[in-house]
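1. Sequence unavailable; structure follows:
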């Protein structure tokens, strides 16, 4: 069965009088607090999604996985293998030590115990028993029998008739009557003190408890009821105001979201799709791509010119060196730099002369 709230009693005029003003004041005070709270909660969620969660994954989760997979797992496998190897070695060593201990120590020791120590111990036990019996009888005759005899025939009668009998008579006929008299006097004093205590208690009740009960019933109880009513109404007002502020905050948030989407998002998307995208495509096709091709062609031409100039300088330097010091003639190379009908020069090769077949045959 569902738990239904217990029916409340009739409300007083004080409750009805303070409910509406308190709720209005609390609502006015709580709405800004609730909106600030919702903003802080949204900012905290965004911060967690955008910053804290990636940082957690980047700084903790990924290094931990890498450490576990690349360091701890191989280390654990190596430790387990080493433990198995050490355990096997210790097992073999223990079996060897056990065999040595049983063969070289336990068996000879058992033989010596059975054949030598056991008969020797039994004989020594018999001799020691006889000696101990004689010593016991001697000690009894020297130290035990004289004190026992003295106690039985001298000290016990003297103690019984010299001390115990007079003490019993003194306790029975002197101390017991004196104790009874003291107990009677103590009972009378206790009764007097109890009567005085009862009188003081009645006086304290009359002077303190009765006025305190009157103040509690006539002043504190109504005041407490009023305070409870006011506190309950303030609490209910805070709850209603907090829920209403939540509705207001969510409505304001949805309105701001709608305004941002219609005033910023949609115009920005329209400008991006209608204006920026065609302009970007035109700039890419008409400006950037031809400029890139021209730059690549200029770079290629510059590299070819620099390569040709470097090769010309090298050839001139070698010819000048041979003219000064002499040497074998330079081999003609680089005829593969150009082909018939082609003007393209390979990088790092000297252009070969174009000679037709008719000129060669003539």
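-> Perfect, thanks for sending it. Just so you know, these numbers come straight off a predicted model, no measurement behind them.
2. from here on, contacts and neighbour counts on C-alpha atoms
-> Fine.
3. Can you give me the buried ones in stretch 161-181?
-> Neighbour counts over stretch 161-181 (16 or more other C-alpha atoms under 10 Å) mark no residue as buried.
4. Against that first model, consider the following:
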């Protein structure tokens, strides 16, 4: 066989492809046909039957139950609630509670709020202002008296205690201190320095060393 002929190679390739693809296509067509027949003769009738059963056994009864039982019962219950609860409460609020509340508020305003307002405005507030002013005046006067008393007590303490102590310190203690410092502490300090110097000299003479 001449392998250089393109037409011959194409024919051989097509034959091989046909041998491989043909069984797959046959199986595919057979499967598609079987599925089509299964849908047409089994699945579709079963689905239509199930749909008919669901519609007639569930949907229609539920619709009938909703239209002829639940809705009428709900309307009847709402009518009873409106008749026995809403309407009496509305009437009670409109003709009893609200008028009674208004009357009570009028009584409270007349007997409590208005007298308390008048009492505060014309009695308590003015009296409070007067008492505040009096207390402020008394506090100021008490402060002035306290400062005057403080100055008087300070003057008495200074003249009774401070001034004599100052005179004793200035006239007696200060000259005595100066005399003691000049004639007692200074000689004692000089003697102490001389004794320390003599002791140092003796120590150096006996033991030697630098000190």
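-> Looks like it arrived, so ask away. Bear in mind that the values here come from a model prediction, so they are computed numbers and not experimental data.
5. TM-score of the superposed pair?
-> After superposition, the two chains reach a TM-score of 0.56 (TM-score structural alignment, normalised by the length of the second structure), with 179 aligned residues with a C-alpha RMSD of 4.8 Å.
6. From residue 202 of the second structure, how far off is residue 119 of the second structure?
-> Using C-alpha to C-alpha, to the nearest Å, we find residue 119 of the second structure at a distance of 104 Å from residue 202 of the second structure.
7. in the stretch 101-250 of the first structure, which spans are helices?
-> Secondary structure of the stretch 101-250 of the first structure (DSSP state H, counting those that start in this stretch): helices at 107-112, 118-139, 145-150, 156-159, 165-170, 176-204, 210-215, 221-260.
8. Average offset of the shortest one relative to the second structure?
-> Following superposition, helix 156-159 of the first structure is found to deviate from the second structure by 3.1 Å on average (mean C-alpha distance after the TM-score superposition for the first structure).
9. What lines up with residue 35 of the second structure in the first structure?
-> With the correspondence set by TM-score structural alignment, residue 35 of the second structure lines up against residue 151 in the first structure.
10. Residue 142 of the second structure too?
-> Using TM-score structural alignment, residue 142 of the second structure pairs with residue 256 in the first structure.
11. can you count the residues close to its match?
-> A total of 12 residues lie near residue 256 of the first structure under the criterion other C-alpha atoms under 10 Å.
12. wait, what's in contact with it?
-> The contact partners of residue 256 of the first structure, by C-alpha atoms under 8 Å, 6 or more residues apart in numbering, come to none.
13. Quick check: it vs residue 263 of the first structure, distance?
-> Separation of residue 256 of the first structure from residue 263 of the first structure (C-alpha to C-alpha): 10 Å.
14. Residue 55 of the first structure now?
-> Following C-alpha to C-alpha, the distance that separates residue 55 of the first structure from residue 263 of the first structure is 34 Å.
15. same check, this time on residue 96 of the first structure
-> 90 Å.
16. Please name the residues that touch the residue nearest the centre of the second structure.
-> Within the second structure, one residue has its C-alpha closest to the average C-alpha position: by C-alpha atoms, centre = their mean, that is residue 113, at 38.2 Å. For residue 113 of the second structure, the set of contacting residues under the criterion of C-alpha under 8 Å, 6+ apart is empty.
17. Need the counterpart of it in the first structure.
-> Looking across to the first structure (by TM-score structural alignment), residue 113 of the second structure lines up with residue 228.
18. coming back round to it: how far away is the match of residue 35 of the second structure from residue 36 of the first structure?
-> The separation that residue 151 of the first structure has from residue 36 of the first structure, given C-alpha to C-alpha, amounts to 101 Å.
19. before we move on, what about residue 66 of the first structure?
-> For residue 66 of the first structure, the distance to residue 36 of the first structure (C-alpha to C-alpha) stands at 41 Å.
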